[in-house]
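Chemist: what follows is a predicted protein model with its sequence.
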Amino acid sequence: MPRKFLRKFSPDPAKLKQHKHLQFLGDTLHLPYLWHLNRNNVAKAFAIGLFCMWLPIPFQSILAAILAVFFRANLPLTVVLVFITNPITMPPMLYAAYELGAMIIGHPSTGFNFEPSLEWLKNGLILIWKPFFLGLTVMAVISSLLGYYGVHLLWRLHLLQHLKERRARKLRPKKPVTDSDTPPQH
């Protein structure tokens, strides 16, 4: 069941509340909906986490955590999903978002030569900001919707499979008890 799988990797809320850096949150970490692993909470967590992973801002996980509390989603899963983007995956994802935005706008896609400097951020980003942010927005919304509805679909399919197996076990003919199957009584 997905719940058992997800619960294996979920942190203990009691331990998190005792963590010295998280004590300022008070009882917020004890809100039960932040830790529930039901279809709705997990689907919302996927939607929020996959949306926030496309935001090219520092501390995406903090924004994702705030949104998880606001929308009553599973907190640990929301934050973990943001880390799909990391220093290795972020550049190709951002470039793909730019290319998508350029294709939608009809902007000539000549690519761009990124240089990690303040000078490039001031001058280079001005040239590509419209297709870049359009592509980011489209990718964030599509990822979020696919995550939300994908979880609902996969959860339902898993549940239907479980019910099918349960019905098959109930309909299976039971083996008749014979004298050889019963242990001798003393």
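Modeler: Structure received. Residues are numbered from 1 along each chain as shown.
Chemist: okay, CA-based contacts and neighbour counts for the rest of this
Modeler: Fine.
Chemist: Provide the secondary structure category for the residue nearest the centre of the chain.
Modeler: The centroid of the chain falls nearest to Phe46 when counting by Cα atoms, centre = their mean (3.1 Å). Look at Phe46: counting by DSSP: H, G, I helix; E, B strand; the rest coil, its state is helix.
Chemist: excluding chain neighbours, what is closest to it?
Modeler: With Cα to Cα, 6 or more residues apart in numbering as the criterion, Phe46 has its nearest non-adjacent residue at 5.2 Å, and that residue is Gly147.
Chemist: next, the one to line up against it:
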Amino acid sequence: MPKKTLKRLMPDPGTIKNHKYLSRLGSRLHDTNLWHLNRHSAAGAFAVGLFCAWLPIPFQMVVSALGAMLFRVNLPLSVVLVWFTNPLTMPPMFYFAYRLGSFLLGKPHHYEHFEVSLSWLAGAMSTAGPPFLLGCLVLGLVSAATGFMTIHGLWRWSISRQWKHRRRSR
């Protein structure tokens, strides 16, 4: 994995530690594991960030940051990976999650007309909520596991390639 590229793209830890709102976390934010970039912290950050990207809640970045602090993985990387979901990617992702959840529960798809009201939202969540949430959970777990294994494998492959290159240049 290109460690230099990841380090260049990440924000400065001092800026984040001195941030007006994040400084309230105190000494927890000074844990060196949250800022260190190695195979384990990057792979763990991918798992946390990709799982949180599938959470159908607002403030996914906060949940991702708390997850990074809990699992002591790279905090900036886990927060940035939540941006995988954005206003353009959310509708197809969440529709796919709903379809997967419907398939897993063996329920038919409900195609209702859309209406902007709380009564419509409550009714839609009573029928579409369980399949949607199950789909989000399954896709979050699969994304987290796939991201973890992929980054872990790419990092190992990159290191072994560097070792082979060093041996050849001797």
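Modeler: Great, that's in hand. Remember, it's a predicted structure, so these values are computed and weren't measured experimentally.
Chemist: what's the TM-score here?
Modeler: Once superposed, chain against chain, the TM-score is 0.93 (TM-score structural alignment, normalised by the length of structure 2); 170 aligned residues with a Cα RMSD of 1.5 Å.
Chemist: coming back round to it: the residue nearest to the centre of structure 1 and Leu77 touch, don't they?
Modeler: Yes. The pair Phe46 of structure 1 / Leu77 is scored as a contact, 7.4 Å apart, by Cα atoms under 8 Å.
Chemist: post-alignment, the helix or strand hosting Leu50 of structure 2 versus structure 1, mean distance?
Modeler: In this assignment (DSSP states H and E), Leu50 of structure 2 forms part of helix 39-53. Compared with structure 1 after fitting, helix 39-53 of structure 2 has a mean deviation of 0.4 Å; criterion: mean Cα distance after the TM-score superposition for structure 1.
Chemist: identify the residues contacting that helix?
Modeler: 33-34, 60-61, 63-64, 67-68, 71-75, 77-85, 139-141, 143-152, 155-156 (Cα atoms under 8 Å, 6 or more residues apart in numbering).
Chemist: do that again at 7 Å, thanks
Modeler: With contact meaning Cα atoms under 7 Å, 6 or more residues apart in numbering, helix 39-53 of structure 2 is reached by 60, 63-64, 67-68, 73-75, 77-79, 81-82, 84-85, 140-141, 143-145, 147-148, 151-152, 155.
Chemist: buried residues in the helix or strand just after that helix?
Modeler: Downstream of helix 39-53 of structure 2, the next assigned helix or strand under DSSP H and E is helix 60-71. The neighbour-count check on helix 60-71 of structure 2 (16 or more other Cα atoms under 10 Å) flags 60-61, 63-69, 71 as buried.
Chemist: does Ser23 of structure 2 touch Pro13 like I think?
Modeler: No. Using Cα atoms under 7 Å as the test, Ser23 of structure 2 is too far from Pro13 to be in contact (11.5 Å).
Chemist: so who does Thr85 of structure 2 touch?
Modeler: Contacts for Thr85 of structure 2 (Cα under 7 Å, 6+ apart) come out as Ala53.
Chemist: quick one: it and Met93 of structure 2, what's the gap?
Modeler: Going from Thr85 of structure 2 to Met93 of structure 2 by Cα to Cα, to the nearest Å gives 8 Å.
Chemist: mind checking the SS state of the residue nearest to Phe46 of structure 1?
Modeler: helix.
Chemist: which ones are touching it?
Modeler: 43, 46-47, 50.
Chemist: include distance to Trp120 of structure 1 when you put those residues into CSV, please.
Modeler: What follows is those, written out as CSV (distance: Cα to Cα, whole Å):
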residue, distance to Trp120 of structure 1
Ala43, 38
Phe46, 33
Ala47, 32
Leu50, 28
